[in-house]
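Colleague: The sequence isn't on hand, but the structure is:
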């Protein structure tokens, strides 16, 4: 009865369009009130969920992304991508995906990537003769690379929940992220040839060199973060501070995209964005505590293991479950609620935890572009000014591509474990 109230309240809030964090808080409060449990529990577990040293890196990475974006990095990344592939059929679409792969090393979040790249690429693609739904679909689909290629906010959350090495997960996400980007570029090229989308002109190696000089600062930021964490120079939290300082210097003195007078606005925007994210983690912790007290995670684990102990079938079941969950639940909330019990199941059947973490994050990223409530779809549709139904149809080929990559990563563990095995023996 009480569990029904918990999930019923949560479902009604989502249907009414209540933000996921608030929906979690309201559902948890309704359960505690009906169970006659002191409501001070909400404050206690919300604070406990936010009281993590690793979570401190979220504001740093969000600030670094906003500083680099405010400094004009998005335009430079798009220019570099266009200089490489703009002359190929569907070149602007290919540049869109390429830009997202480079920008992934800055933002760490899919929604930020959709908004930043989309604001530049969607109008440019429409002006060049691409269909608006296609332009929006490419942007939304490519944004899923963001949390796979390091740095990754969802992987940081996983590290907070379980103690898994964030450095190992960052390395484990690199090859799947590149594979995801390559698959989407192939999809863009095939669709562009079939539909006769335009291609630009080759601007020469001189333009490639000039644009690379500007875009290299973004690539150096990714290398700095990875080397620092993997090499043990600094922790993920310290890496976020270094990244923010780096972005400040590059944005102010190299790109000169903002001045000191713009800094308070950028900091405020970053504080609001990261504050909302961390508060969501806190509310999700209350929800997760209730689920644990009702032994729902244990029930999920027992139910799955009662069906089969074959790790390949377990992976299939997890993929189906998370693809469904990812279509309506925010990524961070889904991770906090579901990852610990699913990890217990995975380890029980001999699945490597780092490999499993990449599979789960990739699943939930695909959910961000899955109709009917994929968040990235809403952002891209709003920028392109197209109805959700149109972008939902246009995203289908990219979803098929991403699902193929998901199956490869799920059933070929070496794709994600190869790089970590080189550095962590």
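Modeller: Received it, and whenever you're ready, just let me know what you need. Predicted, not measured: the structure shown is a model, and the values here were computed from it.
Colleague: Every contact and neighbour count from this point should use C-alpha atoms.
Modeller: Fine.
Colleague: Output the contacting helices and strands for the helix or strand hosting residue 173.
Modeller: Element membership for residue 173 (DSSP states H and E) is helix 166-195. Other helices and strands packing on helix 166-195, by 3 or more C-alpha pairs under 8 Å, 6 or more residues apart in numbering; DSSP states H and E, are helix 91-107, helix 132-142, helix 153-162, helix 205-230, helix 353-367, helix 396-411, helix 414-423.
Colleague: for those helices, which one sits closest to residue 51?
Modeller: Residue 51 lies closest, by C-alpha to C-alpha, to one member of those: helix 153-162, at 10.2 Å.
Colleague: Tell me how far the closest one lies from the chain's centre.
Modeller: Relative to the centre of its chain, helix 153-162 is centred 12 Å away, using C-alpha atoms, centre = their mean, to the nearest Å.
Colleague: Below is an additional structure, to be compared with the one above:
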């Protein structure tokens, strides 16, 4: 009898023991629901409390000239709890970012096994760093916060707590979604891989920097392409490297994760995510789209121009591409289909506008770049406006060419009074992006705090102007905000650990020397960066790629004479092409899901739009003024 047959005969199978299986799954579902409800409630409350703290700080400082000296400290302390609990919620809901394009090509049985392996791999990482996280929290007992004068362990305790909750949710996920036979097979596979690496430790320690290739390319790549969530793929790679190839204590890894997730500027991530959900719920996005449609609805391809313009305006509010597309597509797609537009072209343009608007503030990628590279957030917000316009012009040219012969005999042109009425209705929504930017530039609020001004503005507009505010949706929106933010922030934390490992190994110095020595100087470096980030955007998505490679490449860009804001815009646009272009771009499939269109229908129409985006990126790279012309 083979080993596989022995395992199958000794392992309980759901089909052979339906009563046991049913009881097991029922208990797992009950425990998961009870624990999940509690964690979601706390995470949602933390989002609301953070909004209240930061807005109170603005009011106290700007209106009463009496700053709350403790507000930033308390917000930072609660932020780590929000990030870790949000990551736990995301794991429970299966919302961590992952690469599934390769797994989707495999047979169903293999997919099910890899799903267990992915969860088992995440569980392995969580169990390995749980004790170092506990030790890290104990070390923080001896540090007292300056304003609140309490031990920093209250903040650091979020790390072992969040890791423990994620481990619990991962275990419950295995128990409630797979048969014990499949779970056993998957965990045995994970254990076998771990054992091979563990036994290879003496050999690995003699390989030097070759371990960077083994762990940061081999292990991380294998995990990503097998469907392991990106945050845990990064975490496993750096965990294996530090544990097996160096003498670094694992508590250092926990410290780097803490450092990556604790930048106060990153608190704007959950707040802008919530703002994006809020403008959709209050009808502000619909009002903006309605005004643009009244202006251009009678022009050939007019609603396609409206889609481009609406994505530009909405991106200036929400900062989240998924929120942008979800706000615009349901409003425009039905009418565009009624005019004869093909579904494939609609989703292709929606995806292309997602890439086009990546630089428009307050983009989460802009905020991430500022936090990991030290580039001014205000400068990035200012520099991001024109690159989006440049790409919009090229997309509009493609639309004009495709729809220059569209039959509009059945379309009625809006009267001036109708346009004026639509403008009046949309004006409060259109004004919001300018209010946000003015608050940062004029010093009313920091880049972290300004999102709370947008939130209060949107709430008042929804209640008093648009009269569209569903109180029942607030809790699900707060939970969704915590989940998405936790998934993003955990990636930033583990990628920070990986970037630290690359730096300590001397790789960053070698990379800097190689890149600065390229023939052609700045031009060659920019060209290589565009190609590299198109690939990285398709594989890792924007934020993980920026966190991992931003600290390495931005200093090189400065060394070869490229303005850091200019370089940031080019990098973001290149990543956007990779993120929203098929066959690997995750953003493209998100656009298809939002538009409810078969992904195969959009492959051919998107080629022209991707070409326009690529030409636009080259133009932005060649003309620095587009990015830095309005900087002081």
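Modeller: In hand now; what should we look at? Everything numeric in this text was worked out from a predicted model, so none of it was measured.
Colleague: Can you calculate the TM-score here?
Modeller: Here the TM-score for the pair of chains, by TM-score structural alignment, normalised by the length of the first structure, is 0.93; 421 aligned residues with a C-alpha RMSD of 2.0 Å.
Colleague: Name the residues of the helix holding residue 173 of the first structure that are buried.
Modeller: Judged by neighbour count (16 or more other C-alpha atoms under 10 Å), helix 166-195 of the first structure contains these buried residues: 166-185, 187-189, 191-192.
Colleague: need the helices and strands packed on helix 166-195 of the first structure in JSON lines with distance to residue 119 of the first structure, can you?
Modeller: Output for these, formatted as JSON lines (distance: least, C-alpha to C-alpha, whole Å):
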{"stretch": "helix 91-107", "distance to residue 119 of the first structure": "11"}
{"stretch": "helix 132-142", "distance to residue 119 of the first structure": "10"}
{"stretch": "helix 153-162", "distance to residue 119 of the first structure": "22"}
{"stretch": "helix 205-230", "distance to residue 119 of the first structure": "18"}
{"stretch": "helix 353-367", "distance to residue 119 of the first structure": "20"}
{"stretch": "helix 396-411", "distance to residue 119 of the first structure": "20"}
{"stretch": "helix 414-423", "distance to residue 119 of the first structure": "32"}
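Colleague: Can I get those in TSV including distance to residue 271 of the first structure and mean neighbour count?
Modeller: Shown next, in TSV, are these (distance: least, C-alpha to C-alpha, whole Å; neighbours: other C-alpha atoms under 10 Å):
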stretch	distance to residue 271 of the first structure	mean neighbour count
helix 91-107	15	28
helix 132-142	24	28
helix 153-162	15	21
helix 205-230	21	17
helix 353-367	23	25
helix 396-411	32	18
helix 414-423	33	17
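Colleague: Out of these, flag the one nearest residue 115 of the first structure.
Modeller: helix 132-142 (8.8 Å).
Colleague: Please say which position in the first structure residue 242 of the second structure maps to.
Modeller: In the first structure, the residue paired with residue 242 of the second structure is residue 32, using TM-score structural alignment.
Colleague: which residues touch its match?
Modeller: Applying C-alpha atoms under 8 Å, 6 or more residues apart in numbering, we find residue 32 of the first structure in contact with 38, 39.
Colleague: so how far is residue 1 of the first structure from it?
Modeller: Distance of residue 32 of the first structure to residue 1 of the first structure, computed by C-alpha to C-alpha, to the nearest Å: 13 Å.
Colleague: what do the two both touch?
Modeller: Contacts common to residue 32 of the first structure and residue 1, judged by C-alpha under 8 Å, 6+ apart, are absent.
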